[in-house]
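**Student:** Here is the input, now give the coordinates:
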Amino acid sequence: MRTYQAQPCLDERAEHAEGPLWDDVREELLWVDVYAGLVRRARWDAPRLVPVRTYSLGEAVGAVVPCADPEDGWVVASELGFARLGTDGSVRTLAEPERGRGTRMNDGAADPRGRFWAGSMAHDRTPGAGTLYRLEGYEAVPVLTDVTISNGLAWRSPDEFFYVDTPTQRVDLVDRDGNRERAFAIDPALGAPDGMTIDAEGALWVAMWGGSAVVRFSQDGEVLARVEVAATQVSSCCFGGPGLTTLFVTTSQEGFTPEQSAAEPFAGKLFAVETGVAGLAADRYRPEGEGS
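**Tutor:** You can find the predicted model right below:
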C-alpha cells in the first residue's frame, strides 16, 4: 500500500471546510465553509492556494458546482435546498424542500448529464431524517429517503454513482432511480467515510472523518493507498491542478472546543498532495440536462 503525506496549502482556517471542486475552466479550486455560509475560490500556485474571492450566502451551504456557462455562476446546496449564486454574489433560491424539517443540505455534485444532486441531514443527526435530491428545473426530486448523513457522490457512469451515507460505514452503488446496493464496507478503524472523488483508473479516494486520512479504495473495497493528513476530521477531497494530479483535501474543526482547536492547529485548513494519479474533470451544471 502506498502512503502519501498531504501538506497545508492555505494559511486560513475554516470552521468546517467541505466540498472541494476543481473548476477546469477558470482553473480554480472551489470549496465551502459550511456553517459560515461561505463559498471560496482560489487559484493554485504550487505549493500554495492563492485566494481569489469569497462569497457569503448568509446561510449554511453544503456544496457548490459551476454552471456550464461560467457567466451563469454556480449552483449551491444551500441550507434548505438549492440556489443559484451569481458571479456578482447575488443569490437566487431555486427550491427549498428541507424547510421546516430541522435539517440542512450537505454534500452534492453534478453528474455527467449536467444534473445537480445533493443530500440533507438533520441538525441533531436523527437517523433517517435526510434525503438525497436531484435538481430538475425548480423542483428538487427526492431519489433516496431514510438517509442519515448524506455525503460523497462519485459517478461510475452517467446513470450510476457511488454514494456515502456516513453512519452506514460503507460505500453504496446507486442508480438514477434510487436503486441502492452495497459496494463495499469500510473498517471503522480507518474512520468514518465522508466526501470522496473518483480517479481516471476508477479507484475511489474517500475522506475519513476521524481518521486523519484520505484512503484510496478499489471499487470492491481493497485499500490501495493512504494519504496522511495532519487533522483528525477530514471532510472531502478532489483532484485538480495541472493534469488533475493534485489531490486537494478539506478538513474541519466542527464541534471543537478552543482547547481542541489549539491542540490541532491544522484542523480547518486545506491540504494538497501530488499523487501521480490523474483525476477526472468535475461535471458542470447544465439546465438542459435536467430530467434527461
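
**Student:** Going by C-alpha atoms from here, please, whenever you check contacts or count neighbours.
**Tutor:** OK.

**Student:** Just the buried residues of stretch 73-92, please?
**Tutor:** 73-86, 91 (16 or more other Cα atoms under 10 Å).

**Student:** centre of the chain versus that stretch, how much separation?
**Tutor:** Stretch 73-92 has its C-alpha centroid displaced from the chain centroid by 16 Å (Cα atoms, centre = their mean, to the nearest Å).

**Student:** this one as well, want them side by side:
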Amino acid sequence: MSMTAVWELGATLGEGPVWVARDAALWFVDIKAPAIHRFTPATGETRSWPAPAQVGWVLPSARGDMIAGLQTGICRFDPVTGLFTPIAAPEAHLPTNRLNDATVASDGAIWCGSMDDGEEADTGRFYRMDGAGCLDAGLPPICITNGPAFSPDGTVMYHNDTLGRRLWASDVVDGRITATRLFATIEDGAGYPDGPTVDAEGCVWVGLFCGWGVRRYAPDGRLLTTVSLPVANVTKVAFGGPDLRTAYATTAAKGLTAEERAAQPLAGALFAFDAGVAGLAGTLANI
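**Tutor:** Below is the predicted model:
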C-alpha cells in the first residue's frame, strides 16, 4: 500500500483529522503545540492558526465557522479572524482535564470526550452538545477517552478507553446511550487504541499510539486489516477527497526519545493512503 507524507509538519501531538467538504480540505490539530491546521490536497496549500490553549479537536459548524474543543472549554473558531469565542465549559471544575476527541452525529450534535492531562486519574468523560446545551453522556469515567465515532445508521457509537486498551460500542437512541458492550481489545505490545473512525461499510478504523499503524475492524469486532505506517504514534484516520476514498492519518512525535525521533524523521507528519473503501460524508454541527 502506497503511504505518502503529504505534510511533514512534525506535530508534537497531531490529532482529530476531519474532512470538510465545503473547503475541500482536511482540518486537524496539534494538541501540545496548540494549533489548528488545514491541508488542501488539490493545491497542496497548508495553513495554521495558533490556539490559546491545548486544542483537542476542530469540527465544521452549519454557521460557516468551526467549533473547537480546548482545555478551557468548547469555543467557536473563526478562521477569518483567528478568534476563539467560548460557548461552553463542561469541565470548568476540572482544570487538569482537557478535551481530547470529538465527532458530529447525524443530527448535528457534537459528541466529545475529555481526559486527565496528566494521564493518571480516571476523570475523563463523554459529553453530548447541541443547541440546547452540553450534557454528560452518562458513561463511566476513565483516564483517556478517544472518539467517539458513529455507525453509518447512527445507532451505534464507538469509543475507546485508551489506557485500558479497550474499544466499546454503545447503542444510541434519540441522542441517549441505552446500552454499552465491549467491541474489541488491543493486545499487549500492539499499542494503544487512539481515535476511531467508521467507513461506509460500517467498519471501524482505529489509530494505534505506540503501535505503528491503523487497524480496521468489522462491525462485529473482528480484526480485518492492519495498515502499517513508518512512525510509531498513529493517532487517527479520516476519509477525504472528492470520493472520500483517501485516508488521512495524523501522527505524533510526543514521547519519543532523541534516538527514536532520529529513527522516525516523519513522526508528526500527516500521511495519506488509498483506503480501498469510502468513508462517510461528514455532518455540520448545529451549533
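
**Student:** Taking the buried residues of stretch 73-92 of the first structure, tell me the two that lie furthest apart.
**Tutor:** G73 and L80 (19.5 Å; Cα to Cα).

**Student:** For the alignment partner in the first structure of D117 of the second structure, which non-adjacent residue is closest in space?
**Tutor:** Counting by TM-score structural alignment, D117 of the second structure corresponds to H123 in the first structure. Nearest residue to H123 of the first structure in three dimensions, chain neighbours excluded: T103, at 5.3 Å (Cα to Cα, 6 or more residues apart in numbering).

**Student:** separation between that neighbour and G58 of the first structure?
**Tutor:** 17 Å (Cα to Cα, to the nearest Å).

**Student:** Between those two, point out the one with more neighbours.
**Tutor:** T103 (22 against 13; other Cα atoms under 10 Å).

**Student:** what's near enough to touch the equivalent of that one over in the second structure?
**Tutor:** Alignment note: T103 of the first structure maps to N97 in the second structure; criterion TM-score structural alignment. Residues near N97 of the second structure by Cα atoms under 8 Å, 6 or more residues apart in numbering: 71, 91, 114-117, 123-124.

**Student:** do that again at 7 Å, thanks
**Tutor:** 71, 114-117 (Cα atoms under 7 Å, 6 or more residues apart in numbering).

**Student:** In the first structure, which of those residues still touch?
**Tutor:** Counting by both residues aligned by TM-score structural alignment, their matches' Cα atoms under 7 Å, the members of the contacts of N97 of the second structure that carry over to the first structure are 114-117.

**Student:** ok, so of those residues, who is nearest T103 of the second structure?
**Tutor:** Distances from T103 of the second structure to those, taken by Cα to Cα, are shortest for S114, at 12.9 Å.

**Student:** pretty sure the closest one is touching G147, no?
**Tutor:** No: look at S114 of the second structure against G147 with Cα atoms under 7 Å: they stay out of range, at 9.8 Å.

**Student:** which residues in the stretch 101-250 of the first structure form strands?
**Tutor:** 103-110, 116-122, 130-136, 139-147, 150-157, 160-165, 170-175, 180-185, 192-198, 204-209, 213-217, 223-228, 233-240, 246-252 (DSSP state E, counting those that start in this stretch).

**Student:** Would you format those as TSV with distance to A282 of the first structure included?
**Tutor:** Putting the strands of the stretch 101-250 of the first structure into TSV (distance: least, Cα to Cα, whole Å) gives the following:
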stretch	distance to A282 of the first structure
strand 103-110	8
strand 116-122	12
strand 130-136	17
strand 139-147	21
strand 150-157	10
strand 160-165	14
strand 170-175	19
strand 180-185	22
strand 192-198	10
strand 204-209	14
strand 213-217	18
strand 223-228	21
strand 233-240	9
strand 246-252	13
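
**Student:** closest to T3 of the first structure out of the ones you listed?
**Tutor:** Here strand 223-228 is closest among the strands of the stretch 101-250 of the first structure (Cα to Cα), at 4.9 Å.

**Student:** Which members of the buried residues of stretch 73-92 of the first structure occur in strands, if any?
**Tutor:** In strands, defined here by DSSP state E, the members of the buried residues of stretch 73-92 of the first structure are 74-78, 81-85, 91.

**Student:** Closest to V64 of the first structure out of those?
**Tutor:** Using Cα to Cα, those come closest to V64 of the first structure at V76, 4.3 Å.

**Student:** In contact with the counterpart of the closest one in the second structure, which residues?
**Tutor:** Aligned by TM-score structural alignment, V76 of the first structure pairs with A68 of the second structure. By Cα under 7 Å, 6+ apart, the contact set of A68 of the second structure is 57-59, 74-77.
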